[in-house]
Structures are given as structure tokens and as C-alpha cells.
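Novice: can't give you the sequence, but here's the structure:
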């Protein structure tokens, strides 16, 4: 295994930003920047051994600063949406930034995706290499209570896995929901749309949503709906029936907190397969519905609508306002932990 560091740019405030490359002996290569604790690229071989970058993104720091699609980023303090941009804890109402219509999305105006994280460890061992990044979200940031100390660790293994592990502690009762927002295209970034990718989701249910994409509290079956991916089918097979595309939270089968199968995706031409396991209770399937070709991506690539898909492992949207959903409350003295594993193969 190998790991190395290189400059990636500088923020307007003069903060140096770096990129870290992790490489396995089998050819996988991941690049992560401390701006937003963001996965910049992931090179994975196809069935003929040809390496291709399968993560949408940008060539330099400025692309990530200017663009708001959360490409590859760690999003928080609360991933996904909080209805009405407010929630109540112990009788105290907290008002958040309304940055998605009347609602709060992905941590607010300056979420974790726009923060420069501190890098604590870059290690290359015999069978795995990892980079560990930390960020202290101060009490009141974007309206959230408590000083939240967060850690994200990206680990690349010789078993062809990319593991993302999260930890967080707080000094005041708060809510937390962290995820990675990579846009994947297993044919290679910039190669066109992902509608021919074959997707299986280990989920028989989803959270019903209103017109603002906020759950109404009802958990419904996906059977006989275009949301049904219990058996593998192409992403594009019924996408038109959804309207603009998929942007839905699925309730994963299995026990929350235990590592379990979440999804399997296969791209038939190159033969790349990505299997995801997670400890999270849900996953948001998003099909890049608002990508419009601007700005240019890596190597001048054009990312049009559906140029990538996201599988954001998470707790459910608006959980702080839905007592019947798994709790996202974190109390002092407790540690939030979460892990998602992406395993790659060919078929």
C-alpha cells in the first residue's frame, strides 16, 4: 500500500488545502482532499484491467469551492433535509438556515462540505492505507447546538474496498447525520449517463415525502412502484415514472448499527461492480437530476442530467421532527459511529 500528500490549492482566506492519494497493490487509487473531507477520485479497474476514475468532480480546489452539488463531500452536521429548517430538543426550538426552499439541506449555507478539515493521520500499512480528518463544528454553527468534534477516516484496502468511517462527540445535546455525497459512474466519470447501470437495493420500504421532499412520517412499501429495486434492474428502466428522477430515502433491511448489505450496482459494458455495506438504517438514491453540464468537470468533462448517481447512506431525512424514525440525537458522553464500505469487483 502507498500514501502521499500534495498541495491542492488555497482558500480565499489563505488556508492551504491538500490532497492525499491512497493506492493499493492491486491498482485501486483514491484521492481525498481536506476541503470538505472530499473524495476527489477513485480509479478502479474494469474486467480487462483498465483503470478509470469513477467519481465525478473537479480538477482543482476552485471547482469544489464554486460548485454546490456536494460532489464527493462529507456532508453534515445533518445530511439531507430538515423540514421547516427547525427542530426542537428538550423544549428548545433551534432555527437553521433555510437553504432549500423553506427547508434545511446538508448542513446549511456553510456545511461540512465547505470546511477545511484537519488531517491527523496518513498511514500506509501492508494491507491498507488510510487518511483520518477531523473538524470541530462550534456551538451555534448553522444554528446547531453543541461543539461537535467529528472524525472521518477513508481507508483503501487490498481487498478492493473503500471504507468510510465516521465518529462524533458533543458537549451539548444535538443532532447529527453524516454521509458521503459522491456521484458515481462505473463506466468512468464524463462517460455519459448512468441509466444503463443495473441497481439492486436491499430495501423493501421507503419514506413517503411531500412536494418539498420532506418525509410525512409514513413508511411505505416499494412493491409495484418505480422505486422497487429489490431485484436488480437498470436505473433508467422506470425513471420517467418518477418525474425528474430518483431522490428518495430507502429503509434498509437488516439491523441498524450492524454492517449489512445496502446496494449492488453493475455497469454492463465495463463490467465494474460496486457493492455497498453500511451500519446506517437508510440510503438516499439520487440520480443527478439537477446536473446541467456546467461547470466543466474533471478533464473538461460535461456532467449532464443523470451523469452520476449517489447512494448516500444515512439516517432518514427530517428525523429530528419525526419521533417514529430512528433517532439522530447525540448526547454528551456518547459517541456517534457509522461505517460504509464500498467493495469493487468485475463481472
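Specialist: In hand now; what should we look at? Keep in mind the model is a prediction, meaning the values are calculated, not measured.

Novice: CA only for contacts and neighbour counts going forward, please
Specialist: Noted.

Novice: tell me the contacts of residue 190?
Specialist: By C-alpha atoms under 8 Å, 6 or more residues apart in numbering, residue 190 lies in contact with 56, 297-298, 301-303, 307.

Novice: Report the two of those residues separated the most.
Specialist: Farthest pair in the contacts of residue 190 (C-alpha to C-alpha) is 298 and 307. Separation: 12.9 Å.

Novice: Closest one to residue 112 out of the contacts of residue 190, please.
Specialist: Nearest to residue 112 out of the contacts of residue 190 is residue 56 (C-alpha to C-alpha; 18.8 Å).

Novice: So residue 132 sits against residue 151, correct?
Specialist: Yes: Residue 132 is within contact range of residue 151, at 7.0 Å (criterion: C-alpha atoms under 8 Å).

Novice: Alongside the first one, take a look at this:
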């Protein structure tokens, strides 16, 4: 349709013959969000720079074969439980649940075959002033050993000239746990720029973070103050300014791979601001989640060929993942991921883009 704010096509085909569809949401100018139904992935995000040039700012693949071949979570919707659960085990209402472990001794990002590897359904497309697509996935009881059927509903919506909103809801038929996030890898100089994000300036609106053990499970201690540590981003700092300091937490994470503790009142608020020095692109991330995982691309090792045939290497991208704190099913002092029948899990995150003069 001429002048349509939404386009849809086939992005690829699964081995069983099912089509993977791509939905393109258009904002003002050349702003675009491209979503595929496999993994509810944000496949591309086209954003202007300070000179008015548009470029894709999320890592990933140009063709579907790349997403199918390697599980690297580029742009994916992660669930049923984002981040890690120690030893893949937790107790729920007196019952012990054992999940598959897929990250050393721990369960990570939903297990062996999480939501990022599922084909989601298109529930609706909104061609209105704020173009949107809503995707759904039904996780059956016992999938990856998680209890309860989980009905998940996710909406990507263009809510401003250069603003993408992500809203997620989930309901269950029996007590379970749920913790969802989007796992986009951002490089505001451009996904094919070949430029590391170490000179990106980062602000995180948090006074505390979760210190981790060498397997990235939070230590059995209260949240640690960022003051006086390389983890203090309350005022904007270059990501790489302190990343190689002699700090045990940086050693444990191989860089930044830590949860920052945000306000817990459930309201949408600014959590982080990321700024690229050459393109002038600025991204503000707002969320209603209690935690923000800050990950400096430490495990990108040059083995994956991404968009434009570029090899993705360490610190080629920054992940900012809003979610409930890691290992929270085993930590009653942490925000709870428990969901009961009749309750609704909700997650709202906004990615707001602007530019400043380089």
C-alpha cells in the first residue's frame, strides 16, 4: 500500500517449511524498526546521525540463515527466564525445579531452546499513527522443565519520530517464574562500522550493582555501591575508560557483564543513556524493570560473520538488557519473578534516539 507505515515480507524459511516473516515499522524520515517472527528478533533499527544519514545500529545478520546457524541472541526476545539461574535449580511452592544447564553450571536465557529459537505468531498489525506489530508465543507446561503454560504477548510500536517502544505481557495457568528481555547488541556508529563501543559514553541511573562470582551468579551479599568503583556510570563515562582496571569484578565478567539495580516502583523511567562520539547518535533507554544488565560484548570472539560480512569481535557492541535480577528465584531478597494464575507479568522498555553535534 502506498504511503503505508508497515511493510511485511518473508525473511526466510525454517527447515520444517514454515515461513519466517519480517515486519518493517516506519517512523519519521528514514527511521525503521525491522522485526522478524523467529525469536521475535529486532533484526534492524535504522536511526539518523548528526548529519542526517541513516544507518542500522544493531548487530545481527542480513539473511535468516545466520540466525538459524548460530545462537547468539542478536536482537532476540529472551525467555522464559533471561540471564542466569544458579545450577539451573530453584524451589517453587515447595517443589524443586531442575532446568537444563547451558552456561557452565548454570541455566541461561531460557535454557537449551528458549524463546529466541521459537517461531512467534503475528497477532495483529496496527497501521495507525503509531505503527505496531504484536507477536504471541505459547510456551507449554514443561517446556525446558519450566512449570505452567505461559501465554506471551509482545508489541513493538513506533511511539515517536525516532522512538521504539517494546511492551510484553505474560499469563500462566499455574505458578511459574518469568523474566523476559530484549537482547539487542547496539553500536551507535553503525552495525557495519567495525568500530568498537569502548569510546561510547554511557550513563546508568543506578547507585548499586550486583557483584558476581566467576560463573556470573550474584554473590550472596546485598547490592554493592558503584561509588569509587569502575562500575560508577552515574555521570557519563567512556565504556572503555576503566574496563581494563585491576578489579576482581571486571575479571569475573571479562569486562562489564553485570546487573545494575534500578528504582523498584514499576514506573517507566530513564535507566541509561548511550552516546556515540563520531555519529552523534544518542540512545536513551527507559524501562519499568528493576534491573539493567550492562554487557560490553566480551564474548564476541571474531568467529561470527554478521551484517555486511563483518566479523564481530570483543567490544563491538553494547547490550543494555532490562529485566528482573539474575538468580532471583533463589534469592528472596531480590525482586520476585513468580507469576501466579490471574496475575499479569508486564515489561515496558522504550528506546529513544536523538543526535548531538560531533
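Specialist: On my side now, so go ahead. These numbers come from a predicted model, not from an experiment.

Novice: TM between them?
Specialist: Once superposed, the chains reach a TM-score of 0.98 (TM-score structural alignment, normalised by the length of structure 1), with 345 aligned residues with a C-alpha RMSD of 1.0 Å.

Novice: coming back round to it: quick one: mark the members of the contacts of residue 190 of structure 1 that sit in helices.
Specialist: Per DSSP state H, helices hold no members of the contacts of residue 190 of structure 1.

Novice: would you turn these into TSV with distance to residue 189 of structure 1 and neighbour count?
Specialist: Formatted as TSV, these follow (distance: C-alpha to C-alpha, whole Å; neighbours: other C-alpha atoms under 10 Å):
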residue	distance to residue 189 of structure 1	neighbour count
56	5	26
297	9	18
298	8	20
301	8	18
302	9	20
303	8	25
307	8	26
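
Novice: got those as TSV, with distance to residue 280 of structure 1 columns?
Specialist: TSV is the format used below for the contacts of residue 190 of structure 1 (distance: C-alpha to C-alpha, whole Å):
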residue	distance to residue 280 of structure 1
56	24
297	30
298	30
301	32
302	32
303	29
307	26
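
Novice: Skipping its backbone neighbours, what lies nearest residue 82 of structure 1 in space?
Specialist: Leaving aside its sequence neighbours, residue 82 of structure 1 sits nearest to residue 318 (C-alpha to C-alpha, 6 or more residues apart in numbering; 4.3 Å).

Novice: What lines up with the one you found in structure 2?
Specialist: Counting by TM-score structural alignment, residue 318 of structure 1 corresponds to residue 327 in structure 2.

Novice: Ok, residue 62 of structure 1 next?
Specialist: In structure 2, the residue matched to residue 62 of structure 1 (TM-score structural alignment) is residue 65.

Novice: OK, contacts around its match?
Specialist: Neighbouring residues of residue 65 of structure 2 by C-alpha under 8 Å, 6+ apart: residue 12.

Novice: Which member of the contacts of residue 190 of structure 1 is positioned nearest residue 71 of structure 1?
Specialist: Using C-alpha to C-alpha, residue 56 comes nearest to residue 71 of structure 1 of the contacts of residue 190 of structure 1, at 6.7 Å.

Novice: from memory the closest one sits against residue 308, does it?
Specialist: Yes: contact criterion C-alpha under 8 Å: residue 56 of structure 1 and residue 308 qualify, at 7.0 Å.

Novice: which residues touch the residue nearest the centre of structure 1?
Specialist: Nearest to the mean C-alpha position of structure 1, counting by C-alpha atoms, centre = their mean, stands residue 180 at 2.2 Å. By C-alpha under 8 Å, 6+ apart, the residues touching residue 180 of structure 1 are 72-75, 312-313.

Novice: which of those does structure 2 keep?
Specialist: On the basis of both residues aligned by TM-score structural alignment, their matches' C-alpha atoms under 8 Å, what survives of those in structure 2 is 72-75, 312-313.

Novice: got the residue ranges for the helices in structure 1?
Specialist: 61-66.

Novice: Report the contact partners of the residue nearest to residue 64 of structure 1 when sequence neighbours are not counted.
Specialist: Excluding the flanking residues, the one nearest residue 64 of structure 1 by C-alpha to C-alpha, 6+ apart is residue 58, at 6.7 Å. In this structure, residue 58 of structure 1 makes contact with 40, 64, 296-299, judged by C-alpha under 8 Å, 6+ apart.

Novice: In structure 1, what stretch matches stretch 109-123 of structure 2?
Specialist: Residues 106-120 of structure 1 are where stretch 109-123 of structure 2 lands when matched by TM-score structural alignment.

Novice: can you check stretch 293-306 of structure 2 too?
Specialist: Counting by TM-score structural alignment, stretch 293-306 of structure 2 lines up with residues 284-297 of structure 1.

Novice: Show me what the matching stretch is in contact with.
Specialist: The contact list for stretch 284-297 of structure 1 (C-alpha under 8 Å, 6+ apart) reads 56-59, 67, 183, 190, 244-250, 302-314.

Novice: In the stretch 151-300 of structure 1, mark out all the strands, start to finish.
Specialist: For the stretch 151-300 of structure 1, applying DSSP state E, counting those that start in this stretch gives strands covering 161-170, 174-175, 179-180, 198-201, 203-209, 215-221, 233-234, 247-252, 260-266, 272-278, 282-286.

Novice: Please identify the most buried of the ones you listed.
Specialist: Highest mean neighbour count of the strands of the stretch 151-300 of structure 1: strand 179-180, a mean of 28 (counted as mean count of other C-alpha atoms under 10 Å).
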